[in-house]
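Visitor: Sequence and predicted structure, then a few things I'm wondering about:
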Amino acid sequence: MDPASDVVTFVKEMMGSDIRIHHMPELGSWTVEARQLGLSAAGTSEWGTSRRDAGELLADALNSRVPQIFDVFKDVSGERRVLNVVDTEAARDKLQKIKQAFQDWVWTDPDRTDRLARVYNDRFNNLAPRRFDGAHLKLPGASGAFVLYGHQKRGIWRIISSGSTYLAHAVGAGKTMTMAAAIMEQRRLGLIAKAMLVVPGHCLAQAAREFLALYPNARILVADETNFTKDKRARFLSRAATATWDAIIITHSAFKFIAVPSAFEQQMIHDELELYEDLLTKVDSEDRVSRKRLERLKEGLQERLEGLGTRKDDLLTISEIGVDQIIVDEAQEFRKLSFATNMSTLKGIDPNGSQRAWDLYVKSRFVETKNPGRALVLASGTPITNTLGEMFSIQRLLGREALAERGLHEFDAWASCFGDTTTELEIQPSGKYKPVSRFASFVNVPELIAMFRAFADVVMPADLREYVKVPDISTGRRQILTAKPTPAFKSYQQILDTRIKAIEMREGSAQPGDDILLSVITDGRHAAIDLRLVMPANDNEEDNKLNLLVRNAFHIWKETSGATYLRPDGRSYDLPGAAQMIFSDLGTINVEKTRGFSAYRWIRDELVRLGVPPSEIAFMQDYNKTDGTVKLTDG
């Protein structure tokens, strides 16, 4: 039965109006024809507003749109649109009323309830978790010095038996050795010929070291700083292509230089364009939403295709190298695939993908043509780090066919099934509170987990307690030190508030050089650390967040400077005292040129002024080479 028919019946029974609905499942788009609702009291008062009638709100609900009402003002400079907060909130309240009423209405008819429940269960609630047990694995060629844990053997066996897998293993689970053993066992069994292991730059030496520790006779090729420089890149790839390797270990940043044949990516885009052209011929003449969406998707693909036309494949491609499996450690760095959505105004949704993620997507699709079912293995202790939409990207990488089978290949259809929107008061950069709608929670969690676990092997921190001993926190739990806002910071928040209002009042899209909300947020984050990051001439404020950090770090240094700590082998570390790690992605040395102040430099200079020897303070950035980072962290 057409899913639109139930919505039509709902409107007839609850609003007393006949409407037409066009649904295109290939795009997850809906068009509602309900002009009469814009003329009736039911449509403009009970179920809608005078500025957003019930028919328009139905279209919003079905297409996962968040209604926004704008006022248009005319002056000497032209027209400008300003968000009407009151009318917008009124429309959103009516939208929520419609959604709740539909949920209640569905259950009022037992036959309808049974039918819809059957449709849902047949489509989504039909996965039974497959169980894996690798206890039988002997791992020929592996060093007898290591005894792998049960969850490691399970992960190895899962990759061997089912191919493409997400190793969602918590920190400390031993993912590197799991990946190494999975590669070697697949090689031994003839399931793959040449694997490419992609790791973060700072983990390159460690990954190679652990791989060889477990498999001393493994033939691995490592793309480090000495052999993957620009002038040596072609030679390295020639070695990778012409010799027999168990694994090629390469960094995230170097992976982008391994190209797929441009003809393949062009064909991928051409196939998508042909699909959209075919869908356009099937779109109902009244289905405006689907038609516009198809045109937008086509434009995006055309732009990407034009960019490929100028690309030159100067280096050997992944096909010529012979790679038939890609294994990515810390895969959360590739989490942002772009997608089309009507929900882009919602917080918690970022449809703008990264080139890094698209690059992996294309390469995995290509390798899939060479080694079906074994193209990609991802590993991370934190699969989702920022937005709920990242789960959709993971499923596109490893569960694309399952999404398509369930009609969830478009983000909005997926989000309407598994996500929920909430509106809460949130503090703004200006210090004021504002109601913010956010894609903030999952629904239908059991079904989503079942789809995820169809390709994911999960190890939680609690699963590691018998293997990994985590030291107790001396204070019992993490301590949060709060710096009170200084008078100068409160004054600066008023400047931020003025900038936000100017941006909201601006008509049209931002032009190069215009202030944008992201810049306001960034300045607010910097100012919260130290006002000198936004106003270099500002005086030093003793009670700001940066100086609170300095005083705390100095206190710990002074309290522990005479303490002796032991290495795992029982020997004492050469340098007494506790080691402290200070993290900040803002105020680094690199921003000193643009912002006129560096939090990093201030921390070091202040600690030295207070009495900490300069030799006991190091910047990680000064040890950016792989060997240097290893020396710093091992010391």
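Guide: All right, it came through fine. Numbers count the residues shown, from 1 in each chain.
Visitor: Could you use CA atoms for every contact and neighbour count after this?
Guide: Fine.
Visitor: can you confirm L197 is in a helix?
Guide: No. Using DSSP: H, G, I helix; E, B strand; the rest coil, the assignment for L197 is strand, not a helix.
Visitor: From I394, how far off is it?
Guide: 18 Å (CA to CA, to the nearest Å).
Visitor: Okay, one more to line up with it:
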Amino acid sequence: MPRHFDGSHLELPGMNPEWRNKLRPHQLNAIWRIVASGNTLLGHAVGAGKTSEAIAASQELKRLGICYKPCLVVMDHLPEQMASEAIQMYPQMRLLIAGSAEMSAKKRRELASRIATGDWDLIILSHTAFSKLPLHPDTIGQFLKEESDMVEADYLAAKSNGQRTKRVMKNLEKKLTRLEENIDAVANAQTKDNTIFFDELGIDWIFYDESQQVKNLDLNTKLNRVLGVPSSASYRAKDFLMKTRYMSYKHGASRGVTLMTATPITNTLAEAWVNQVYLQYETLQAKGLLHFDAWVSNFAEVKVGAEITPQGTLEVKSRLAVFNNLPEWRQLFWQVADILTDEDLDLPKPEKEYVTQEVPATPEQLKFFNYVAQRAEAIKARRVEPTVDNMPRITTHIRQGVVDLRCLPLDVLSEFLSPEEIQFLSQSRSKVDAAINNVFRIWKSTQAERLTQLIFSDVGTPKENSQGRFTVYTYLKSQLIKRGIPPEEIAFIHDAKTDEQKSALFRAVRQRKIRVFIGSTAKMGVGTNVQNYVIAAHDLDCPWRPTDHTQRAGRSVRQGNHNPKVTIYRYVTQGKPYQDVQGKKVAGLSPDGYLYQTSKTKAEFIEAALAGKNTARSIDDCTDIVLSYAEVMATASGDPRLMRKVELDATVAKLFQEERDHINQQISIRRELEHLPRRIEQVTAKVANHQADKDRTVSTAGNKFIIILRACDGKTVRLDKRSLAGETINAVAHNLEAQAKYGTFSLGKFAGFDFLIRHDVGGSTIHIVGDATYNASVRQTPMLSGASQFCRVSVMRED
């Protein structure tokens, strides 16, 4: 069961009494949890009041002396809005705010100075402003050392396990080099304007809103070519990790960080690990789960299958596809995670009514369904090259075509429609026209109250080079204006190019000057607070990611909406008619409806798994939805019985796979049992060798340190300082590299053992040879001093 914190006793001195009375039990519990337990993820549903919890928790932490200068980090366009809420809650608060515009070199220095010298109750920064306040290069160097040590451990493990392939070694060496180059670049960039560094500002607690914005953390992993494992890292995420680590050092424990998000996992299972690294670094380290690969081996599963690459070629790919051992993972995650779904909360939000409006497919769309089915059949039969057509491309075209065929590229339209049919598409009525009817009807019936509406479409968005081409947005606006809605009451989120323009747009919607607001999930989802008078929302298409449904609905169905009820319209293009068992012709299953159904099921399953409301031990991946051949064929036919066949075929295939896995596991176990006696014999001999080496070791601790080395000039030298020994080893390795000399060479004597160096194309390795042999790589970098180099040799010998 999740940990429960009861905050009902909190009086919250200094808070506006009206606000104190408005706080709900779950908010008081969250405030107390942050104060009592430290690092916390507030994974509450959209509109649950997470920022209010953060503001109140920050002031309680300060009042109790647990922290002195808390910092709330919010989306770039929200600092002023959050500041207004903070002042309402705590009228006497000493508050400092800074947005993205404050980040020129001069303004950054001024901001850092004000933060450092002021006695602030709360500092509110935008995401951009926060990431522009750098840590001191020495602090970064310390974190880099930790990371490079982990990479070095991987390098040695790969060698000792016989995995010393050129590719593995090259990747690890590149990683080490990149780490060192990054730290040099960051250090140089941060000293240009002589700013005060983050660790000198006095900030000692970070509240980070919409923490999914820092999900792209650099992973130290051997799963470099596995889909679902992020391959790109953002500086913002790297910077945030270092600052969370600094908070732990500052507090001496896992304290000082609070994350806030309604969607802890949005697109990959790796995000679960990222959240834990930010909040449970020491815990993961103690349990041996800090390394991403170790975490994956416990809680995820990599599956292998044929997939289409972005270039359109068919390749066998590995994908991080399944979340395993959910009960055990939740037990660990719940130590820091406060997960509350809509079902858990009795919030004063509008009632939510979903209306699925099915729109008959036009004759041209029925042709389109046949067309995509033929394409899918051709792909399955391998009559077309993957570079020419593939299932991701078909899925994209289906998403466009079910909204309005005019969203499709002209060359695609020309493959199944005649020029005359294309010309007369403007006379067809798609689900966009159904949405226009509803939007105008609601606009007209709510003119007295001047209520507002939101329209979401990720398809047909306005682009700079789209002039003269059909877009859903321009068509919506032109038709609504023709019906009688004033142009100034319709706006696109895409019209806002800056944070200030976006804030102005949001304000106009809240003030009911703009009554029809149109946008995509990416631009009008997270951080869009315009709910005050929203009476209806319209989903023209099914979003790519399952969790995007949550973000869309959360723009209207949330606290602060004055309407008792919000209607969310989902427009679905019907499929091809088919005859049921009574011979009656009915509307059939459509690709559009199936996309909605699949996305909704995934979203609900992920939410239930996080909250512990699903007893399953595993869940499938949460990545973007791409239709399979069978799904396209079944939905294009319109006959739901074919879809049922697809589901049964998938179940049978899964059972066969489980049987094969069981058989293979039994074979593997039998083979292991056959080899165990020999392995026991080898390990026993290895232990005896190590014991013998331990017994013969001459102590070199402290002032007893002595080593005999053969220097570059061939002369034998006797050294009693580790720094000189390290420098000599580095010089020998550099000399071997310069002369391209490969092989194993005697280096001298150390602690009673022969001391060798081996040089090959992968670099230099030093060996201490006794009854057993002990290895360590030689790293020649400006970051590694001679003393540090030799420290690695000493650790190798002691291990």
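Guide: Thanks, I have it. None of these values were measured; they are calculated from a predicted model.
Visitor: related to what we said a few turns ago, please say which of L197 and I394 of the first structure ends up with more neighbours.
Guide: L197 (28 against 22; other CA atoms under 10 Å).
Visitor: ok now do the counterpart of the more buried one in the second structure, which residues does it touch?
Guide: Taking TM-score structural alignment for the superposition, L197 of the first structure sits opposite L72 in the second structure. For L72 of the second structure, the contacting residues are 54-55, 122-125, 206-209, by CA atoms under 8 Å, 6 or more residues apart in numbering.
Visitor: Tell me which of the residues you listed persist in the first structure.
Guide: Mapped onto the first structure and checked by both residues aligned by TM-score structural alignment, their matches' CA atoms under 8 Å, the contacts of L72 of the second structure keep the contacts 122-125, 206-209.
Visitor: From those, list the buried ones, please.
Guide: Those of these that meet the buried threshold are 122-125, 206-209, by 16 or more other CA atoms under 10 Å.
Visitor: Of the residues you listed, which is the nearest to R552 of the second structure?
Guide: Taking CA to CA as the measure, R552 of the second structure sits nearest to D209 out of those, at 17.6 Å.
Visitor: so the closest one makes contact with A262?
Guide: No. Counting by CA atoms under 8 Å, D209 of the second structure sits too far from A262 to count as a contact (9.8 Å).
Visitor: Closest one of the contacts of L72 of the second structure to S248 of the second structure?
Guide: Out of the contacts of L72 of the second structure, the member with the shortest distance to S248 of the second structure (by CA to CA) is I206, at 11.2 Å.
Visitor: Quick check: the aligned residue for the closest one in the first structure?
Guide: Checking TM-score structural alignment: I206 of the second structure goes with I326.
Visitor: Assign that match to helix, strand or coil.
Guide: I326 of the first structure ends up strand, using three-state DSSP.
Visitor: ok, and the closest non-adjacent residue to R406 of the first structure?
Guide: R123 (5.9 Å; CA to CA, 6 or more residues apart in numbering).
Visitor: for E272 of the first structure, same thing?
Guide: With CA to CA, 6+ apart as the criterion, E272 of the first structure has its nearest non-adjacent residue at 8.0 Å, and that residue is L301.
Visitor: show me the contacts for that neighbour.
Guide: 269, 272-273.
Visitor: Just the element for it, please.
Guide: helix 288-309 (DSSP states H and E).
Visitor: Which elements pack onto the very next helix or strand once past that helix?
Guide: Going down the chain from helix 288-309 of the first structure, the next helix or strand is helix 318-321, by DSSP H and E. When contacts are defined as 3 or more CA pairs under 8 Å, 6 or more residues apart in numbering; DSSP states H and E, helix 318-321 of the first structure packs onto helix 233-242.
Visitor: Quick check: which helices or strands does the helix it packs on pack against?
Guide: helix 318-321.
Visitor: By how much does the helix it packs on deviate from the second structure on average?
Guide: On superposition with the second structure, the mean distance recorded for helix 318-321 of the first structure (mean CA distance after the TM-score superposition for the first structure) is 2.1 Å.
Visitor: So what's the gap between that helix and the chain middle?
Guide: 28 Å (CA atoms, centre = their mean, to the nearest Å).
Visitor: and what of stretch 296-309 of the first structure?
Guide: 23 Å.
Visitor: In it, which residues are buried?
Guide: For stretch 296-309 of the first structure, by 16+ other CA under 10 Å, it's 298, 301, 305.
Visitor: Could you dump those residues into CSV and include distance to A170 of the first structure?
Guide: CSV is the format used below for those (distance: CA to CA, whole Å):
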residue, distance to A170 of the first structure
K298, 40
L301, 37
L305, 39
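Visitor: Let's verify the equivalent of T139 of the second structure over in the first structure: helix, strand, or coil?
Guide: The pairwise alignment with the first structure assigns T139 of the second structure to F264, based on TM-score structural alignment. For F264 of the first structure, the secondary-structure state derived from three-state DSSP is helix.
Visitor: tell me which element M451 of the first structure is part of?
Guide: helix 445-453.
Visitor: quick one: the helix or strand just after that helix to the second structure mean distance?
Guide: Counting by DSSP H and E, the next helix or strand C-terminal to helix 445-453 of the first structure is strand 456-459. Following the fit onto the second structure, the mean deviation recorded for strand 456-459 of the first structure is 1.7 Å by mean CA distance after the TM-score superposition for the first structure.
Visitor: For whatever helix or strand comes next after strand 456-459 of the first structure, buried residues please.
Guide: Remark: after strand 456-459 of the first structure, the chain's next helix or strand is helix 487-505, criterion DSSP H and E. Across helix 487-505 of the first structure, burial judged by 16+ other CA under 10 Å covers 489, 492-493, 496-497, 499-500, 503.
Visitor: Next, the angle from whatever helix or strand comes next after helix 487-505 of the first structure to helix 487-505.
Guide: Of the helices and strands lying after helix 487-505 of the first structure in sequence (DSSP H and E), the nearest is helix 517-529. Counting by axes from the mean of the first three to the mean of the last three CA atoms, to 10 degrees, helix 517-529 of the first structure points 170 degrees away from the direction of helix 487-505.
Visitor: State the distance from the aligned residue in the first structure for P327 of the second structure to F418 of the first structure.
Guide: By TM-score structural alignment, P327 of the second structure lines up with P446 in the first structure. Distance of P446 of the first structure to F418 of the first structure, given as CA to CA: 10 Å.
Visitor: Of the two, which one has the most company?
Guide: Set P446 of the first structure next to F418 and count neighbours by other CA under 10 Å: F418 wins out with 18 against 12.
Visitor: Surely that one touches N444?
Guide: Yes. Here F418 of the first structure reaches N444: they are 5.7 Å apart, a contact under CA under 8 Å.
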